[in-house]
Each structure stands twice: as C-alpha cells, then as structure tokens.
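[1] pasting the sequence and the predicted model now:
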Amino acid sequence: MVSTNGAVTQNDDDLAAVATVFQAIQGHWLTACLGVLMDLKIPEILASQESPIQFKQLAKLAGVSDAGLDHFYKVLRVCGQWSLLDESREGRHFSANSATRQLVRGKDATLGHFVDHQINKPKWDAWKMLPEAVRSGAVPFALAHGGLDMHQYDEVKGNEAFAEDFQQAMTYFTKLSLRGGEVSLKDAFDWSSAKCIMDVGGGRGECLSHCMLHAGPGCRGVLMDRPWVLDSVDMKGTFEAKGVHDAAKRLSFVSAEVREPFPAAVREAGVDTIVMKHFLSGFSDADADIILKHCKAVLPPVGKILLMQTLVPEAGDRDHNVCKDGVAPGLFSIEILAMCPGGGWRTLSEWKAMFAKHGYGLEDVKAVGANMSLMCWGLTQN
C-alpha cells in the first residue's frame, strides 16, 4: 500500500497485508476487553440468567457505577461482536453463549481459570518488557518483577492467588489438550508396558491419572512437583473418580527441584516410564538438558520418556499455525519465553536434537487430542 517513494498505492495484495497487521494490533485490544469481562464476573452473571438482561441491570450486578455505563456498554458490545457473549438485535440486552459458558469459573478448572492466569496484572506488566528483553536476553517477567521469574514470583508470600491461578490454568489446559482429536491418549502408547509412571512437574495429577488409568490396575505412579502443589492434590476427585482405584496405595508424591538429581525415592519406586506434559518447554536448553540427564539416571535402559507437547511448526510452515482448538503454538512459545528463563515451545526437530544429546531417539510420535503430540523416546543403544 506504500511504494518505495512513500506514495500510497492500493491493490488487493496491499490491503491483505494491511489487514494482517491490523489483526495483530487489534488482538491486544480484544484481550483487554476479555479481561474486563473476567474482572467483573460477567460470564458467571450471564450464565445465571434465564433470559437476556438489559445492560444497566447487568452493570448493577457487576458493580459498575453510573459514570461507567457508557464504557461498560461499549466493552460488552465489542465482546458480542467477537462472539464472547450475545447481544440481542434490539440492542443493549446481553446473554451467555457457548463461549461465555466456557469462561464460568467454578470449583473445577475451566477456560475461565486459564484466562485469569493469562490476563492478570503481573503478566501484563511482563509483556511491556518484551522489547527490552529481546535486546538483552533477559526474562520479561523478571525485568518487571525485581528479578523474579514467574515460578519464583508465585513462591513469594502474598502471591498465593497468582500461584493458584497457574495451577488451575494448567489443570484446565491438560483437560483441553487431551480432548477430542483423531487419536486418544489411550491409543497413542502401549500403556501395558508401563509398570510405574512418573509425571515430572505433574501439577495436581490430571495427566498422571489418565496415564495410570490406561496402564491398568497394576500400574503405580509417582507425582513430582513442588510441596504446596502436592499438598493440594485431590486424590478422590482426580484419581479415584476416573477409575484409578486404591490411588492412595498406588501413588507416591515426590517433592524435588528438577535441576538437582532426583531423590532416591524415585529410583526405589522402580520408575520405567517418565511423562512430561508441557513441562520441559518451561526451561532453557541448558536446564532441559540437566532435567533429561536426571531422567535418564533413574530409568532402566529400556525405559521410555513420553513427552507431551504442542509442536511449533517448522520454519516456513504456515499451515499449522493454529490447532483445532485455537491454540497457536508459536505464540504460546513467546508467552512462555516471556515468563520463564529460556523457556518456549519447540519444533520437532529441536526436540530431536535435544534428546539425541542424551542418547535418546524418537520411536514414535502421534497427534493426541486437539493440540498436542505424544513423542515416545527410547535409548538408541541399550
């Protein structure tokens, strides 16, 4: 649309290019509006209504003052235009739709919890530091928060709500990642070969519970994470409810700093299969190498590492930028980079190079669910 001499030209290709840029610009604005919906608990209010509600009544329920009514309506209107909720054709009456109901936060982890984790002040502040971080190689979150990366920040007293948002978000994302798709987690691996599965950085056990269920009643499990996370595991709701019976007898909790050698309890448990779902991607190549070294040290020669990750498309591939559920792997890689030292989702070739340094080759890879791949790694020479 702009020629080399600065004159403005017009053709379809130029307009398409301009539209691409405007899409990137405006995405930030819509995210901010979604943050307003969540802060005012609009999804919960609308989901509780039996019929469309007039926006002034909705404002009263949400605690919006009369002075804010005009702003409030315009935010609701644009959210309706982008299908986050519905506005009646006669105008200024709003109701919940499928997207709104996905955002309702209850006891169980939902998309609303994931949104809360992504759209909060600590993370907004981190994004502001991205240009400086790109120039210097620093972590944006740490630049914004006195040198603390996201996982150091959530250990600080007073930041418990931030830490809880993260755990709820990861539980939801595990559920989402295992949902739908051409291949189920059950069919993606021969689980009968697994006698003791360890989930490294497994949070509250959502992924491990599925793995143990598929492996059968003789399978034992080891859940490795930080102490406060392990203390919050709902054994009955997460394991027993899925059919992992006698979970308390079959499951061990191990608190560990993954960049240190794994505790002796891991080797004593007889772990033969290690699962890591969207975990190793939170670390730099150097730290991921250390973690893989520790994994290798506790596995038998025939042991397997199951890496569950959403793969970033290889260079030049624009056909896989967005997964079936809307997850954009390349953008998620930047999100992790912004919060964790050196972290980021990777391409398959990058994972192959990393595992090869430790003697592991890719034995199989299957698309699982709507956004994830299960990669099975084994030693190339036992």
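    Received the coordinates, thanks.
[2] from here on, just use CA atoms for contacts and neighbour counts.
    Fine.
[3] C-terminal to the strand or helix carrying K249, what's the next element?
    Per DSSP states H and E: K249 is located in helix 247-250. With elements assigned by DSSP H and E, the helix or strand that comes after helix 247-250 is strand 251-255.
[4] second structure follows, compare the two:
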Amino acid sequence: MHPPTLPLHTQLLQMASGYWLSQCLYAAAKLAIADHLRTGEKHCDDLARLTETDVTALYRVLRALASVGVFQETSAATFTLTPLAEFLRSDHPRSMRGTVVMLGEPQHYEAWSDILHSVRTGESAFEHRYGQGIFEYFGSHPEAAAIFEEAMNSFSKNEEPEILTHYDFSSFTTIVDVGGGYGELLGSILAKYPTLKGILFDEDYVVDHAAPTLMRHGVGDRCQRIGGSFFETIPAGGDAYLLKHIIHDWGDEQAIAILKNCRAVLPDNGKILVCEMVVPEGNQPSGAKMLDINMLVMCPGGKERTAAEFETLLAAAGLQLTRIVRTTEEICVIEACKA
C-alpha cells in the first residue's frame, strides 16, 4: 500500500514550516544528543542534565523529532537512536552533525532570513547583513570558521567514497588540493593510493589546523601544507589540481581567475578536477537546484552550474572539458585539461 497523499495545502504548509524541523535538528546536533545516546536509551531527565537544558523543553523537541523518525520514544520520556539519528553522531563514519550545526548557526540561518534582498538585488544576503564576505568573516571569527570546516569534512565523508569509487587517481604523481580545508578528501585519496603525494593548499588559518586530519589518514609524511590565497598564486608541482566545492563559491569572473591560476602551474599532461554538483535541465528535483539558492544567499556571485555553463567557464580559463564523471550521489568530477 502507498502512504496517503497529503492535501495540497498541507504539503505547502509543510514546505513553509520546514525551518521548524531544521532548527529542531540543529538544537539536537548542537547539544550532541545522538552522542549521549550512543550507548543506549536515556530518559529525558538524564539528557537534560547532560546538556544543561530545560527538561520539558528538551522533551518537546525530541518528541517532535521522533515524530519524523529522528530518535524514538521507547517509553515515557525515554529516547533512543534510530537509523536516521545515527548520522547525528559525531563518530559516525558518514556523520552529518557538522553540516546540521553549520546550517543552523546564526550566521547561516539569519542570512537566509534576508533572501528577499538577494532576490531583489542579486547580491549576497550574508554580505548585506554582516558587511563582509563569508570567507572574510571566517578569517576574524575562528569559532565560525571551525564549524564551517567541520561541515566541509562532513560533506567530504559522504562524497569522498563516491569520488574514490568512480574516479581513478592512479595515473597521477602529486595532487594539489586547492582550497582543500582540513584535507579530508585529499587524505582519503592518498590513503588509497600509497605512491601518490599531496599538497594541501588553503588559507593559513585553515591549513594550520589540518595536521590531525592528515595524520588520522596516515598520510602526514606524504602531504605538504601550504597557506595562501588561490586568487594570488597556486603551488606548482602537481599533475592534478583538485577543487572540491570551490568554484561554486564564486561568480564567473572570480572562478575564471582561480582556474587560470591553476592552469598557469599545470603541466601539459596535467588535469584540473573540479568536484561539484551539476545542475540538471528541466523540472526534475535536484539538490543542486536548492544548493544554488544557498550560494546566492551566502556567497557573492556564488552559484551551481549546468554542464554547458561549466564548459563555457573552463574555456574562458584556457581549459577544455574532457569529461564529467558522475557518481551515485550528486557530486561529479568535472575533468579538464589545457585547451
């Protein structure tokens, strides 16, 4: 039997009130409820004591989440993990906790409250509200920067198995991960290919904290960490330049500048590997179409792109699109070489 279809007005109401659910998820993730439940069910009194929260309010949030399959109330005010809630554990191999926290933090959530500014002007709502770009903001707000990098690690943990399964890195000798954060993806690649070397390139305030991730993957001795801006110069020495969720942060002019800087140090037989979602044509549902709106709100000029838009962008940087390697997730590897 198929579940009953909700009336159209109820479906619309659920869409409009979606932030009620996302903020409940944020509260549970921020309070590490799933971590507290990893050893088994707990009464709400115990959870409230562990999280220093109001027991009645916490119960109401967990009851609401249990109603959509996140946690389960096993007896009066006693909760346990569900398969869905497991992904809120910080130690889950594909944990989404970092992402859920980032999306609920004030600097992200409040920027979305100004979406009309973005729609009316085409400008970043984040920049309008905070008076600076998001990456400038991170440079002076280390706690927010750490939350962002943890979220990017969270994305990597879910996307890296797909990238590693569908793309063969064995022909390369040195991979430069441009804007590679703490090195979650690069660390996984180097771990799978023990003859490969890596260069992790990002802002100083990022790479200064990357050593634990690289050591966890056991690749610290094969990976250099270099700080700098990809708008100024990019380290030479690689035959593959990897950019995961970098190009979508920027408008065409800035994205072309980044790609040109990669091309400037790319050997003739080298490859540029842009890892992004590709927006499909037509009306079909796509996470890329919603992420595109997030880029509109959060990043000046940021956007997701179609395959044709990527081909045009790469050509403007003196590169030729060679193929798009798709995965079972929405992340793709967009491969390019010198034109």
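    Right, received. Where do you want to start? Keep in mind the model is a prediction, meaning the values are calculated, not measured.
[5] residue in the second structure matching I197 of the first structure?
    Counting by TM-score structural alignment, I197 of the first structure corresponds to I175 in the second structure.
[6] coming back round to it: tell me what the helix holding K249 of the first structure is packed against?
    Helices and strands touching helix 247-250 of the first structure, by 3 or more C-alpha pairs under 8 Å, 6 or more residues apart in numbering; DSSP states H and E: there are none.
[7] chain center to it: distance?
    In terms of C-alpha atoms, centre = their mean, to the nearest Å, the centre of helix 247-250 of the first structure is found 27 Å from the chain centre.
[8] can you pull the buried residues of it?
    Under the neighbour-count criterion of 16 or more other C-alpha atoms under 10 Å, helix 247-250 of the first structure has A247, R250 buried.
[9] cool, stretch 82-96 of the first structure as well?
    By 16+ other C-alpha under 10 Å, the buried positions in stretch 82-96 of the first structure come out as L84, L85, D86, E87, R92, H93, F94, S95, A96.
[10] so the second one touches A96, yeah?
    It refers to L85 of the first structure. Yes: at 5.3 Å, L85 of the first structure and A96 qualify as touching, with contact defined as C-alpha atoms under 8 Å.
[11] where does I334 of the second structure land in three-state SS?
    Assigned by DSSP: H, G, I helix; E, B strand; the rest coil, the conformation of I334 of the second structure is strand.
[12] so what does it match up with in the first structure?
    In the first structure, I334 of the second structure lines up with M375, judged by TM-score structural alignment.
[13] go on, Y241 of the second structure?
    By TM-score structural alignment, Y241 of the second structure lines up with I274.
[14] so that match versus D14 of the first structure, what's the distance?
    50 Å (C-alpha to C-alpha, to the nearest Å).
[15] so between these two, which is more surrounded?
    I274 (24 against 14; other C-alpha atoms under 10 Å).
[16] so where do the strands sit in the stretch 151-300 of the second structure?
    174-178, 197-202, 223-227, 240-244, 271-277 (DSSP state E, counting those that start in this stretch).
[17] buried sites along the fourth one?
    Read that as strand 240-244 of the second structure. Those buried within strand 240-244 of the second structure under the rule 16+ other C-alpha under 10 Å are A240, Y241, L242, L243, K244.
[18] quick one: the helix ranked longest in the first structure to chain centroid distance?
    Looking across the first structure with DSSP state H, the single longest helix is helix 12-39. Relative to its chain's centre, helix 12-39 of the first structure lies at 22 Å (C-alpha atoms, centre = their mean).
[19] again, but for stretch 73-92 of the second structure
    With C-alpha atoms, centre = their mean, you get 23 Å for stretch 73-92 of the second structure.
[20] can you show me the helices along the stretch 151-300 of the first structure?
    160-177, 206-215, 227-231, 247-250, 264-269, 285-298 (DSSP state H, counting those that start in this stretch).
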